[in-house]
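Novice: what shape does this take:
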Amino acid sequence: MTTDQVYGLAAGLLSAFVFGVAAVAQAHGVRRTSASPDRLAEFVRTSVRDAWTWAVLLAYLLGFLLHAVAIWLLPLYLAQATIAMSLPVTAFASRRLAEHLDGAQWSSIGLVTGGLVLLSLGSGEAGSVRTDAEFVLSLWAGVALLAAASTLGGRLGGAGLGTLAGLGYAGSAIAVRGVGTPIDAGTVLAALAVPSLSLVAFWLYSRGMAGSSISATTAPMIVGQTFVPAFIGVALLGDGVREGWWWSVVLGLVLSCVGAVRLTRAQAGQPVG
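Specialist: Below you'll find the predicted structure:
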């Protein structure tokens, strides 16, 4: 790995730690209030008056800035896969370090970690910034589609809402690739798409955790925000893979996501298979 990639990987892992702790704090914040998060306007109105929510948002902002560094320095498939490491952090934080993890949970953490090692070994150069009209229009089409899909939230449950949140965070990560210099109209619109997608995703994630477990909502979110940017990054944004190392990248992605899902199922007390 190059020096830039080492820095990017370190930033990604630090962001995963921050996101993991913030997810537990977010779940606590959602459950401690009687206000329903079903409507976005109501959710925002309630949140801006709540000091706990502001603290969670500041934590997410720090995590996002670290993650943005990873996105700029790493291929999206690796930058996004580092987020899977937030699940072990969530597992520890949600138990307040008071209980030991069992064998299934430790093996799942091992899968996530092993997947990241394989991704790192196969990682090539990150793609360049893209601000053309087609890219920017696609981002805002994603905002509109996600907002429309959110109307189905009441029928989706925690897993469905987590999936939509994952797509929102995936779009936000992709939009970061449109932010660069020189600053022009395309750069500004791409930059605005980042918080727009993140806000809707944060809201959907909160809705999922309000009526379901952290685990059930987080697992599909992480799978979505890992695989979608990975595919887009390689197919459309110029992310590279070391020659002859495609097997390592594909296997690393699969192991990371399988480990994330197994960990959440183990936390929820479901058979992991």
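
Novice: contacts, neighbours, all on C-alpha from now
Specialist: Fine.

Novice: SS state for residue 127?
Specialist: coil (DSSP: H, G, I helix; E, B strand; the rest coil).

Novice: am I right that it is in contact with residue 235?
Specialist: No: using CA atoms under 8 Å, residue 127 is not in contact with residue 235; the gap is 10.5 Å.

Novice: which residue of the two possesses the greater neighbour count?
Specialist: Taking neighbours as other CA atoms under 10 Å, residue 127 and residue 235 compare with residue 127 leading, 20 against 11.

Novice: for the more buried one, what are its contacts?
Specialist: Neighbouring residues of residue 127 by CA atoms under 8 Å, 6 or more residues apart in numbering: 75, 233, 237, 238, 239, 240.

Novice: restricted to strands, list those.
Specialist: In strands, judged by DSSP state E, none of these are found.

Novice: could you also give me the structure for this next sequence, so I can compare it with the first?
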Amino acid sequence: MVCALGAAVCFGTATVWQAVAARAAGTDGGGGGDAALLLRALRQWRYLAGLALDGLGFLLQVAALRSVPIYAVGAALAASLAVTAVVAARLLRVRLSGAEWGAVAVVCGGLAMLGLASGTEGDRGGSAALRWAMFGTAVGVLLLGAVGGRLPERGRALLLGLGAGFGFGVVEVTVRLIDSLRPSGLLANPSAYALLLGGGAAFLLLTSALQRGSVTTATAGMVIGETIGPAAVGVVWLGDRTRDGLAWLAVLGFLVAVAGALALARFGEAPAEVG
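Specialist: Reported below is the predicted structural model:
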């Protein structure tokens, strides 16, 4: 659980640092489109530090997924929005409302309940059918992106965000389905391809959703997609369990943490203006 919370801190802080760097890159007098902006941002130490934090966060996420149930990791990762909100309030001078500070407290409370109730990860390795199902889901995420890009703005942001959440959910599940890092084992395991395809598709869909629609709507869809489905897979097919007699507390903590994250969905992308 410490690794899951560490990943949330890394991802949440990285979002703000990258936003600060992108803002600085956009005001240095350079022209060009998104590609030029990205190249200028890459010269900012905060942007590079954000990328490094993203990499560290992913490693911590993998470590967490190999130790605790998927439902606990998913809720913790959704809590990165609370980290982004707190860091943005300090670095970007973004003013949080009383309700948003309350949502941060709600997220923390939900995670505390999950920490108390979570058992160890399930001992089931996952069937071949589940591995292929994850690969099919990753392909479906790409197709969802093609369809969602043609919808009106509000529907587009929600569908693309939800698809991104499904893609990140594929990553969460397939980390548990990869039982060998030997090249021969990876090449023969459809989960390895699902992880790469699902993760790549998720980033593409989320980027498109944030560029072409509501940040709040897209992030809310992403939080739902990356938490509920993977949690169900972990419990039903991989044997994730809670501590004896504390299933109710795990369910309550999961719902509370996700609800708090949804209340902070506007921080899925750090605000563009200083508050």
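
Novice: let me see the TM-score of these two.
Specialist: The TM-score (TM-score structural alignment, normalised by the length of structure 1) is 0.80; 250 aligned residues with a CA RMSD of 3.0 Å.

Novice: picking up where we left off before, from the contacts of residue 127 of structure 1, pick the one nearest residue 16 of structure 1.
Specialist: Closest to residue 16 of structure 1 out of the contacts of residue 127 of structure 1 is residue 75 (16.4 Å), distances taken as CA to CA.

Novice: tell me the spacing between the closest residue to the closest one other than its chain neighbours and residue 78 of structure 1.
Specialist: Take residue 75 of structure 1 and drop its neighbours on the chain: the residue closest to it by CA to CA, 6 or more residues apart in numbering is residue 126, 4.3 Å away. The spacing between residue 126 of structure 1 and residue 78 of structure 1, counted by CA to CA, to the nearest Å, is 10 Å.

Novice: can you give me the helices in the stretch 151-275 of structure 2?
Specialist: In the stretch 151-275 of structure 2, the segments counted as helices under DSSP state H, counting those that start in this stretch are 153-177, 183-187, 190-212, 215-236, 247-263.

Novice: okay, the ones you listed in TSV with distance to residue 17 of structure 2 next?
Specialist: Output for those, formatted as TSV (distance: least, CA to CA, whole Å):
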stretch	distance to residue 17 of structure 2
helix 153-177	22
helix 183-187	34
helix 190-212	17
helix 215-236	18
helix 247-263	20
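
Novice: among those helices, which is the most enclosed?
Specialist: For those, the largest average neighbour count (mean count of other CA atoms under 10 Å) is found in helix 153-177, namely a mean of 27.

Novice: that one - contacts with which helices or strands?
Specialist: Here helix 153-177 of structure 2 touches helix 45-65, helix 70-78, helix 128-148, helix 190-212, helix 215-236, going by 3 or more CA pairs under 8 Å, 6 or more residues apart in numbering; DSSP states H and E.

Novice: between it and helix 45-65, how big is the angle?
Specialist: Orientation of helix 153-177 of structure 2 against helix 45-65 (axes from the mean of the first three to the mean of the last three CA atoms, to 10 degrees) gives an angle of 50 degrees.

Novice: from the chain's centre, how far out does helix 153-177 of structure 2 sit?
Specialist: The chain centroid and the centroid of helix 153-177 of structure 2 are separated by 9 Å under CA atoms, centre = their mean, to the nearest Å.

Novice: check stretch 242-257 of structure 1 too.
Specialist: On the basis of CA atoms, centre = their mean, stretch 242-257 of structure 1 sits 19 Å off its chain's mean C-alpha point.

Novice: repeat for stretch 10-20 of structure 1
Specialist: Taking CA atoms, centre = their mean, one finds stretch 10-20 of structure 1 lying 11 Å from the centre of the chain it belongs to.
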